[in-house]
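> any chance you can model this:
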Amino acid sequence: MVVIMMEKSSPSQKGEMSRLTIEVKSGVFVGTLSARVRDKLWDKIVYKWNLNAIMIYSTNNEQSYCIRSNGDPDRVVIDFDGIALLSRPNKKVCTFNDSLNDH
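Below you'll find the predicted structure:
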């Protein structure tokens, strides 16, 4: 099983993804792909389309899945003692005191 989440993809890119997977939500694709097809598809997303994307796929490890990310997606992959977790980075909010300290 493969889950791919792409941000800001064009309709033609979504159409190409729909040939191999189903789009369960805008930009979220799910399918069963061989390792070769999965890797070729990821190379296309990264090198040809240059999209912000996250791919989660089944594998033989402790978690039974692996996570890949590209670009600057809303979520980042963090390795927590060998366990891959997704996190949303905090947006730094600039306050009046912060701006005074910068000068």
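> hey, let's count contacts and neighbours off CA atoms from now on
Noted.
> give the burial count for residue 68, as a bare number.
14 (other Cα atoms under 10 Å).
> quick check: it touching residue 56?
Yes. Proximity of residue 68 to residue 56 meets the contact threshold set by Cα atoms under 8 Å, at 6.5 Å.
> could you also give me the structure for this second sequence? I'd like to compare it with the first:
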Amino acid sequence: MTVIVLTNCPVGLRGFLTRWLLEISPGVFLGAPSARIREVLWNEVRQYARQGRALLAYQTNNEQGYTFETHDHAW
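All right, here's what the predicted structure looks like:
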């Protein structure tokens, strides 16, 4: 399972992601792409997000069962 959340990103980026993932709410994308496709999607998101923010969360084999990556998130 993969989740990508976009905030203040170009509309075209949202359109790009809908080719691979379902947009279950504005800016929230959900799907189960392979690891290779997930990496390609995340690279596109980081390249075209501009001043927007993005979050990627996906399942992995660790203690919590998932991991996440961020783009321009202020913690």
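> overlay them and tell me the TM-score.
After superposition, the two chains reach a TM-score of 0.88 (TM-score structural alignment, normalised by the length of the second structure), with 74 aligned residues with a Cα RMSD of 1.4 Å.
> element containing the residue nearest the centre of the first structure?
Against the mean C-alpha coordinate of the first structure, by Cα atoms, centre = their mean, the closest residue is residue 54 at 1.1 Å. Residue 54 of the first structure belongs to strand 52-58 when elements are defined using DSSP states H and E.
> contacts for that strand, please.
1-8, 42, 45, 64-73 (Cα atoms under 8 Å, 6 or more residues apart in numbering).
> now residue 5 of the first structure, nearest residue through space, not along the chain?
residue 28 (4.5 Å; Cα to Cα, 6 or more residues apart in numbering).
> burial of the one you found, as a residue count?
By other Cα under 10 Å, neighbour count at residue 28 of the first structure equals 19.
> also the one 4 residues further on?
Applying other Cα under 10 Å, we find 15 residues neighbouring residue 32 of the first structure.
> for the counterpart of it in the second structure, give me its contacts.
Mapped onto the second structure by TM-score structural alignment, residue 32 of the first structure lines up with residue 32. If you count contacts by Cα under 8 Å, 6+ apart, residue 32 of the second structure has them with 1, 2, 21.
> separation between residue 32 of the second structure and residue 67 of the second structure?
15 Å (Cα to Cα, to the nearest Å).
> go on, residue 16 of the second structure?
Distance from residue 16 of the second structure to residue 67 of the second structure, by Cα to Cα: 23 Å.
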